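[1] what follows is a protein structure lacking sequence information:
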């Protein structure tokens, strides 16, 4: 690894620092939100959606997607250690099992456990943007999109480019990534590889992460296109306190493979996309790292899926339809061998009235081999009150079936419950968006009423955790956000980007006397996020990010991060980052103590 970094550093001497135009300043309102059927520009959406574009990904102080998403309003990232080597994600007070992760619309849900949801096999350098849909998304993406969905978007380029990045920092941290767009005639293709490792910031917190990514596509003619993807991630890490505070020598190794092939047909007012994909996750877990025979689990889960989605435009508006079949299976030394089949039908319709009102409603009907038919209706209404103000409201139902960990796990600190029932919720939101010149603001109220909520509990610290169904739990919340951005100019000092958001969530979850709750009472309660990106001349950018987080039953904490870039979009650039500048003592997940103040610095080479 040291030789690779040295070679990359010597290669930099061949390039000059010539500034280029920053192409990341595309107007966010024009971005088409990549849902699997009806797709609308960001400005026409009647839902609470956050966009994280290329500029924000590159300038946020963080080396991983979880670190970037930690600054999205309403998103709760709980990291176990640095750079998101193992992280959970929740939206609007939901747990890590209730959020659906996707890559280009492909679902990454794992039947074993939601702890694998953030094993994204895509190097950061290849992510074009991230779309965060808050609230029930089952009608759009199916089950598991219980409290929201996060869609990671990549794009194929018709021009050649090469990007090399490397960094090093505290805790023996270092990493390198190489990504290239290599079109050959009509065939477009991207290839990327990244490697990160660290000695760890405390005992048994070292890690090694490798990502391999390839995607290609070709337009066969004006109506037909084919796109394919192959991605692989290998994560091996010391898991001190990750799942049980009494065992500091835990260790885990996870390999995730994702492949997909899709065909798109578009002609006039009709479009149809057919896609098949396979996702495999291999997980080896040891309670004592150097004594595998003491307690060791092997899990291999596979997901095979085939889906078709389409749209038809007519005088009545736009209709969307879709069909999916999905098989999930697992072979596990602990959970046993299981499989289940899920199939579903999507139908939705959007109409526009008097150019100011749009109504979008639909239904997702899902059949589970274990639970029979379930139906998820939902609808949104939007009203363009003025050119700058849009009001919206929506209602929808969502559903989540237990994972195999929920049902069958047997261990010294956790025991599954085979009698668990699926959890379901009815959600409502009402909000308003304001967009004028370089400013954007949003205020939304939401309510989620859950039934049969799955929560891990125990009666004493000597007893193992076990999931139970709770009858009814209601979440109420408010999100307010303001955002400002301008295109780069020749000003000596320029405010390029400003964002501020506040989230408040009230959950009426009341623990039973003598019963300890594992996740519900650590749900997000208050969240304040701020960001300030300042440019100095043509080449220097200084980004400051802050988070204030308070959970239901935990002490609040404040974290301040910073990053400085020099010539970020030029031929040769450099950056320096500092995390937790405030040296805050805090915990995000379980009992894992997060590190104090730490630093890293690196370079980037951009060639066209």
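    All right, it came through fine. Note that the structure is predicted; figures quoted are calculated from it, not measured.
[2] alpha carbons only for contacts and neighbour counts from here, please
    OK.
[3] which residues in the stretch 1-150 of the chain form strands?
    Ranges of strands within the stretch 1-150 of the chain are 49-52, 75-79, 87-91, 99-103, 106-107, 129-134, 148-153, based on DSSP state E, counting those that start in this stretch.
[4] in addition, the following structure is provided for comparison:
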């Protein structure tokens, strides 16, 4: 540990020697994960950006892989290559983070385990915005602890790209991306396929994603049509229970979206979104599909309809409304059906015997005020849910510009999250839901500082979150199956530090350097029970990323991530709880460009650490993959 501390101090000292004269100015970054658009340096929130340069140079090929490096984002992967991963922010859990795809809410009402079942190839992503803290006043009930907004590429010319890759454990990957631009039309399409036999028994997978979008523009607006589809079949060895190694799952989703953006005048503009998401899930706990116990499979179908219309006046006033309908058909979740329905996908011998649905209507308003060096955003969102009634989410963001490059800010926001259908109704040998669960509610306060100048972006924030009726999955002594419960008051506070430099010339050919650190503390401990959600979080997370360019066409990228997790896990009732062990991971990529070709070599978990994100789910060892990219 002393060596790493020394290395960090050395790096900071060395970098600061030439940072002022050899940095390059960071591009102006506009944040879209807000109602009123603003440059990131002027926002009174902690928002971090993963740009295209980082996406293309980091030693990752999936969304969960790149989010491993993001500030105070906890990615708990259960397998490799984005097969399944749970995303949480600021010590929350995977049901508390809202995922947006080009502004479209893609969270699944069944469970947050499906949040990253996104119908978009990784090669189509332009950038990712990560907003820390509750944002219900802008995005509604799902934005409880943070928001991740995935923004796809907007083609400027006709071009294409082909990727072919292979690696250990008989892993094969291919991807195709292309754009067509003519007159006022632009069309983009992407497809990727990946399969592997897995690093151990029942960790094999086969997945694909497809995305097509077409946009037509005119003088005062655009219309965009999007369709995406993904499927993923994978071995889920002891994913949800430590002693069942034949677990297996199949998921697929479809997303269709219409986006209409209209500028009525220099002062008025609006954005209209209408989308539909369909998701299928089949879970096999113990190889039942290959026996006469096929009726023990879990089959679910969720349908989500969403219509949203937002108006913006002179970029200082925003208002709008949203209607969202969430429904599920299942053989396990919801209320019994009068007449069973045939399962509509691949397991035609099964029937849906339960269903549930709920509607949500939201009205929102936001106003920005500017007085000399001060800026103030105030707003609220009112939401009526057919099951949980009316809720109000007020909040404000206050910023003060110290000079042209520095700003301090304070923000306070109310957030709320409705229980998922799984938390309410699922009853099996891994969890017992509670249909009387209350929505969890929180107030979050944040005090921060940010500075952007000379190719450098610095951010510091202190936050405090007070949660009421926190929803937790709890294992108590003498009870075999964990229960879903509302917990008493939970207070959580922490600190976040982020630093990023872009460089032009320096002796070690360093092009980019970033460092993130987050510390979190909760005022409750696991005493007499095991918490799966609220008390199972990253106490410490540190990430260091570097990008070198030894030669004009040769890049070296090195990322180190350290995680120290609170909470415990146990194998069964007879076993004593075990504390999570801290660990550090080192990932490396080298790439070389030759005309239209690029050759990449990735080494993930370079030090071959044995580690666990979930207590009993072993993660892959050192993994080597190679990729050839051809652009045309």
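    The structure has been received and is ready for your questions. What you see is a predicted model; the values in this text were computed from it and never measured.
[5] thinking again about what came up before, wait, which of the strands of the stretch 1-150 of structure 1 is closest to residue 418 of structure 1?
    strand 99-103 (22.2 Å; CA to CA).
[6] element containing residue 7 of structure 2?
    For residue 7 of structure 2, the host element (DSSP states H and E) is helix 2-22.
[7] re earlier: so can I have TSV of the strands of the stretch 1-150 of structure 1 showing mean neighbour count?
    Output for these, formatted as TSV (neighbours: other CA atoms under 10 Å):
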stretch	mean neighbour count
strand 49-52	18
strand 75-79	23
strand 87-91	24
strand 99-103	25
strand 106-107	22
strand 129-134	22
strand 148-153	24
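[8] so which of these gets nearest residue 415 of structure 1?
    strand 87-91 (20.1 Å).
[9] buried sites along stretch 5-24 of structure 2?
    For stretch 5-24 of structure 2, a neighbour-count test (16 or more other CA atoms under 10 Å) marks 15, 19, 22-24 as buried.
[10] err, stretch 238-246 of structure 2, not the other one
    Residues of stretch 238-246 of structure 2 classed as buried by neighbour count (16+ other CA under 10 Å): 238-241, 245-246.
[11] which of the residues you listed lies closest to residue 225 of structure 2?
    When those are compared for distance to residue 225 of structure 2 (CA to CA), residue 239 wins out at 36.5 Å.
[12] that closest one maps to what in structure 1?
    Superposed on structure 1 with TM-score structural alignment, residue 239 of structure 2 falls opposite residue 242.
[13] so its match sits against residue 592, correct?
    Yes: in this structure, residue 242 of structure 1 is within contact of residue 592 by CA atoms under 8 Å, at 6.3 Å.
[14] what do those two both touch?
    Counting by CA atoms under 8 Å, 6 or more residues apart in numbering, the shared contacts of residue 242 of structure 1 and residue 592 are residue 80.
[15] so stretch 150-163 of structure 2 aligns onto which residues of structure 1?
    Aligned by TM-score structural alignment, stretch 150-163 of structure 2 corresponds to residues 152-165 of structure 1.
[16] can you get me the start-to-end distance on that stretch?
    Stretch 152-165 of structure 1 has its terminal residues 20 Å apart, counting by CA to CA, to the nearest Å.
[17] check which residues of it are buried.
    Neighbour-count burial for stretch 152-165 of structure 1 flags 152-154, 156-157, 162-165 (criterion: 16+ other CA under 10 Å).
[18] next one: stretch 313-332 of structure 1
    By 16+ other CA under 10 Å, the buried positions in stretch 313-332 of structure 1 come out as 313, 318-332.
[19] same question for stretch 441-457 of structure 1.
    Under the neighbour-count criterion of 16+ other CA under 10 Å, stretch 441-457 of structure 1 has 441-457 buried.
[20] the match of residue 239 of structure 2 and residue 589 of structure 1, how far apart?
    Taking CA to CA, one finds residue 242 of structure 1 at 8 Å from residue 589 of structure 1.
[21] need the overlap of contacts for those two.
    Shared contacts of residue 242 of structure 1 and residue 589, defined by CA under 8 Å, 6+ apart, are found at residue 80.
[22] what sits up against stretch 419-427 of structure 2?
    By CA under 8 Å, 6+ apart, the list of residues contacting stretch 419-427 of structure 2 from outside reads 95, 109-112, 328, 332-334, 356, 432-440, 471, 484.
[23] follow-up on the earlier one: can I get the buried residues of stretch 5-24 of structure 2 in CSV with distance to residue 556 of structure 2?
    Below are the buried residues of stretch 5-24 of structure 2 laid out as CSV (distance: CA to CA, whole Å):
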residue, distance to residue 556 of structure 2
15, 18
19, 20
22, 19
23, 19
24, 19
